[in-house]
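quick check, what structure comes out for this input:
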Amino acid sequence: MESTVAMNNSEDIVITKELGFPKDCDSLLERCVHIMHTIDPIEKADLTLLLGQQWKQTIEARSKRKYNNDDDTGSKMMEIGCATPPDIPLRPDNLEFVRPGFGVKVGKAGSLSSRIAILHALANVEQWAIDTALDNMTRFGYYTQATAGTALKDQIENEQEAKFVMPNRFFDDFMQMACDESKHFKWLNERLESQGAHYGDLPVHASIWASCTDTARSALARMAVVHMTIESRGLDVNPATIARFDRSGDADSAKMLQKIHEDEVTHVQIGHRWFCFLLKKHEGIGREDRTAGGDGNVVEDRGGSKAFGAGAGANAEVHAEYDGDDELYEFRQVPPAYAEKDGSTVEEVVDPVEAQRRKRFQEVVVQYFKGSLKPPFNTVDREKGGLTRGWYEPLVVVRERTGFKPASGRRLLNKKDKPNDVKAATTEVKLNASPAIDSNNEVAAAP
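From the prediction side, this is the model:
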């Protein structure tokens, strides 16, 4: 059977293999776990796209029922369900795992072998990114104090906080993200094959999943570390990679990488959205009303006029506020940090809620992130994702002041302890979190 899956008006992805889920696997989260247990990388991507298509039908049916009072949608509605994600998603036996920074030197895209190495590294990133998005839904779809990341480690075991299902938008966002990553993997894999290579020809690492393991007990940390820190680092280095492919004469790959980069901006935005949601829901850091400023504060925008909540300019930071409705989010805009006026730097004015959010983000990153933050930063695309400089630049100073050093290369995996064995969890296989950038500073290891 040949089927076509398209998400967000992106280019169609054609699946040329008959796919389906087991009969007893009928909820969203059960199917997410089934995909995480899928070994073949192409099948993993195809099943994710298929699930995305099925979930899109649920979104449409949900909207129809809500706004048209149409009750004849039950057959199209997929339940969220409940399932337990694996400690480590399955991978093919033929993949050779190395610790981050000890793989093939990818180079600067000046040769065919260098371009293949870069594309292969990015394809590996996308495989882990698929599983990360699926894991987010499955692991954090039911909110507790522990998963909000505020409980002390020794208190988590005794948490009896009542659970509730995260808003529908949470599942919509991360299902879309999983589909984006699947689409990216298929593009990269097809590009590799057009160059005479295949995914699995070169060694791979699992540094992204190391960060997922480190944040497995904290949804707040997962958003802050994986999506707002590691993934935003990808925004920093992607433009240089794209430019190198373009200079090398590989315009097709450069065009593809640009499309991938644009999707990744939205993924940082999703992480920011749910980080802010968790802060508001559990820690009370957020706005209580839907007025322009929430707390009535007024700040000055780039142009010098008074604005808060609207009219802050094209480069303003986007905030998502949860307003009590599972499906309705209000996007607020606040002026960007370090706004420049007449060529000079203007002192930033930050409202109290924004300052609290940044402070918590920085605390969580210092606690959970084992990489390093260093300039140059792609401030324009970071702002599109919701992160002005005030969110991350202080972390560079903090790490320098505390003498922080990235984790050294401990053994990650060897041939006898591949991640296919789900029992070989973090207690047996220490997944060593590492900086988001390969040792050559060429490829961003970000979802």
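
C-alpha from now on. contacts and neighbour counts both.
Will do.

correct me, but residue 175 touches residue 52?
Yes: with contact defined as CA atoms under 8 Å, residue 175 counts as touching residue 52 (6.1 Å).

so where do the helices sit in this structure?
Secondary structure of the chain, counting by DSSP state H: helices at 28-36, 41-68, 112-140, 153-156, 168-194, 207-214, 219-222, 231-247, 251-278, 352-368, 379-384, 389-401.

pick the most deeply packed of the ones you listed.
Mean neighbour count (mean count of other CA atoms under 10 Å) peaks for helix 219-222 among these, with a mean of 28.

and for that helix, what's in contact with it?
With CA atoms under 8 Å, 6 or more residues apart in numbering as the contact definition, helix 219-222 has outside contacts at 136, 140, 147-149, 211-212, 215-216, 274-275, 278-279, 364-365, 368.

ditto for stretch 27-42
21, 25, 44, 47-48, 51, 55, 78-86, 89-92, 127, 131, 134-135, 137-138, 186.

could you do stretch 268-283 as well?
Contacts made with stretch 268-283 from outside it, assessed by CA under 8 Å, 6+ apart, are listed as 145, 148, 170, 173-174, 220, 223-224, 227-228, 231-232, 285-287, 319-322, 357, 382, 384-387.

related to what we said a few turns ago, check the contacts of helix 219-222 and tell me the two furthest apart.
Largest separation among the contacts of helix 219-222 by CA to CA: 211 and 279, giving 20.6 Å.

ok, back up a step: among the helices of the chain, which comes closest to residue 200?
Where the helices of the chain are weighed against each other on CA to CA, the nearest is helix 112-140, at 8.0 Å.

this one next, for a side-by-side:
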Amino acid sequence: MVTTLCDAAVAVLTTAAPLEKVRLTRDYAAAWRDGLIPEFGARVPPERPARPERPPLMLPRDMPKRGRGGSAQNRLALLHALAHIELNAIDLAWDIVCRFVGEGMPKGFTDDWVQVADDEARHFQMLEERLNQLGSGYGELPAHDGLWQAATTTAHDLAARLAVVPMVLEARGLDVTPETVRRLREFGDAESAALLQVIHDEEITHVAAGRRWFGHLCAKRGVDPVETWQDLVKRYFRGGLKKPFNVTSRQAADFGPEFYEPIAE
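From the prediction side, this is the model:
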């Protein structure tokens, strides 16, 4: 029975069915906002979230290459990949809610990440509905199993988690989405383009939350945020920071180039 927010987080993380994960997330987020879950609690989240039997999960290097053209197959592969990212993002948000209890972060930190989880659940729902409209659905194509690696490698340190997940992975989404939106419009898929634009705009707030709480944590620890972020990214993120950057969207999240430009490839 869910009596605390950490109970809610673990319930979502141990739910395999994607749409049930979405439903629970949206219900628990609303209950937290409305004060119907009054206690934070303390639970150890699972090392890995539950996953459905489909899609089959593959190593990133074994994934079939996705074309960049405007064919129906390529657009389905794109939307399916984005849905998979959003499903993982739901779990990443709930994991950060309950994993780092010992840091003693303010309630605003928890409020922000519950809202992020709610947003990611809605994003998955939007993408699943669009896939259904196009005659497909989540689970119809393979997906890669590398997304949870960021959670595993940063499970010991909240600063590392914030540095890598919102400030690298989600910020990368800000970089690449505008071009994807442009190409979808060029290919005549205005519906998918509009959906991705909504996701992009809301992801700015997620990057902003990561930047804000990373800065809070650095101030609490008495360390320089720029130097600390660069050091954590070098240690815990594999793949390097790739140009070009969407400086406008990153600036909207208060994430300036002094962080990422000096260590970009």
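
redo the helices of the first structure as a markdown table? Include distance to residue 97 of the first structure.
Supplementary listing: these in a markdown table, determined by distance: least, CA to CA, whole Å:
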| stretch | distance to residue 97 of the first structure |
| --- | --- |
| helix 28-36 | 18 |
| helix 41-68 | 15 |
| helix 112-140 | 11 |
| helix 153-156 | 30 |
| helix 168-194 | 18 |
| helix 207-214 | 11 |
| helix 219-222 | 24 |
| helix 231-247 | 22 |
| helix 251-278 | 25 |
| helix 352-368 | 24 |
| helix 379-384 | 31 |
| helix 389-401 | 29 |
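
which one of those helices lies nearest to residue 5 of the first structure?
Residue 5 of the first structure lies closest to helix 41-68 among the helices of the first structure, at 6.3 Å (CA to CA).

show me the contacts for the residue nearest to the spatial centre of the second structure.
With the centre of the second structure defined as its mean C-alpha position, the nearest residue by CA atoms, centre = their mean is residue 89, 3.3 Å away. Neighbour list for residue 89 of the second structure: 117, 120 [criterion: CA under 8 Å, 6+ apart].

that one -> the first structure?
Following TM-score structural alignment, the counterpart assigned to residue 89 of the second structure within the first structure is residue 129.

could you do residue 240 of the second structure as well?
Checking with TM-score structural alignment, residue 240 of the second structure has residue 372 as its match.

again with residue 180 of the second structure
Match for residue 180 of the second structure (TM-score structural alignment): residue 241.

ditto for residue 171 of the second structure
Alignment note (TM-score structural alignment): residue 171 of the second structure maps to residue 232 of the first structure.

any idea how far residue 103 of the first structure is from residue 384 of the first structure?
For residue 103 of the first structure, the distance to residue 384 of the first structure under the criterion CA to CA, to the nearest Å works out to 32 Å.

scratch that, residue 4 of the first structure
Note on residue 4 of the first structure: its distance to residue 384 of the first structure, by CA to CA, is 30 Å.

and stretch 35-50 of the second structure, how far apart are its ends?
Distances were taken as CA to CA; on that basis the terminal residues of stretch 35-50 of the second structure are 27 Å apart.

let me redo that: stretch 63-83 of the first structure
End-to-end distance for stretch 63-83 of the first structure, by CA to CA: 25 Å.

surely the match of residue 171 of the second structure and residue 382 touch.
Yes: using CA under 8 Å, residue 232 of the first structure makes contact with residue 382 at a distance of 6.4 Å.

what touches both of those two?
Shared contacts of residue 232 of the first structure and residue 382, defined by CA under 8 Å, 6+ apart, comprise 265, 268.

and residue 139 of the second structure, how many neighbours?
Applying the criterion other CA atoms under 10 Å, we find 18 residues in the vicinity of residue 139 of the second structure.

correct me, but it touches residue 54?
Yes: with the criterion set as CA under 8 Å, residue 139 of the second structure and residue 54 qualify as a contacting pair; they are 4.7 Å apart.

for the helices of the first structure, which one sits closest to residue 300 of the first structure?
When the helices of the first structure are ranked by distance to residue 300 of the first structure, counting by CA to CA, first place goes to helix 352-368 at 14.4 Å.

by contact count, what packs against that closest one?
When contacts are defined as 3 or more CA pairs under 8 Å, 6 or more residues apart in numbering; DSSP states H and E, helix 352-368 of the first structure sits against helix 219-222, helix 389-401.

can you add distance to residue 60 of the first structure and give those helices back as JSON lines?
Formatted as JSON lines, these follow (distance: least, CA to CA, whole Å):
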{"stretch": "helix 219-222", "distance to residue 60 of the first structure": "27"}
{"stretch": "helix 389-401", "distance to residue 60 of the first structure": "36"}
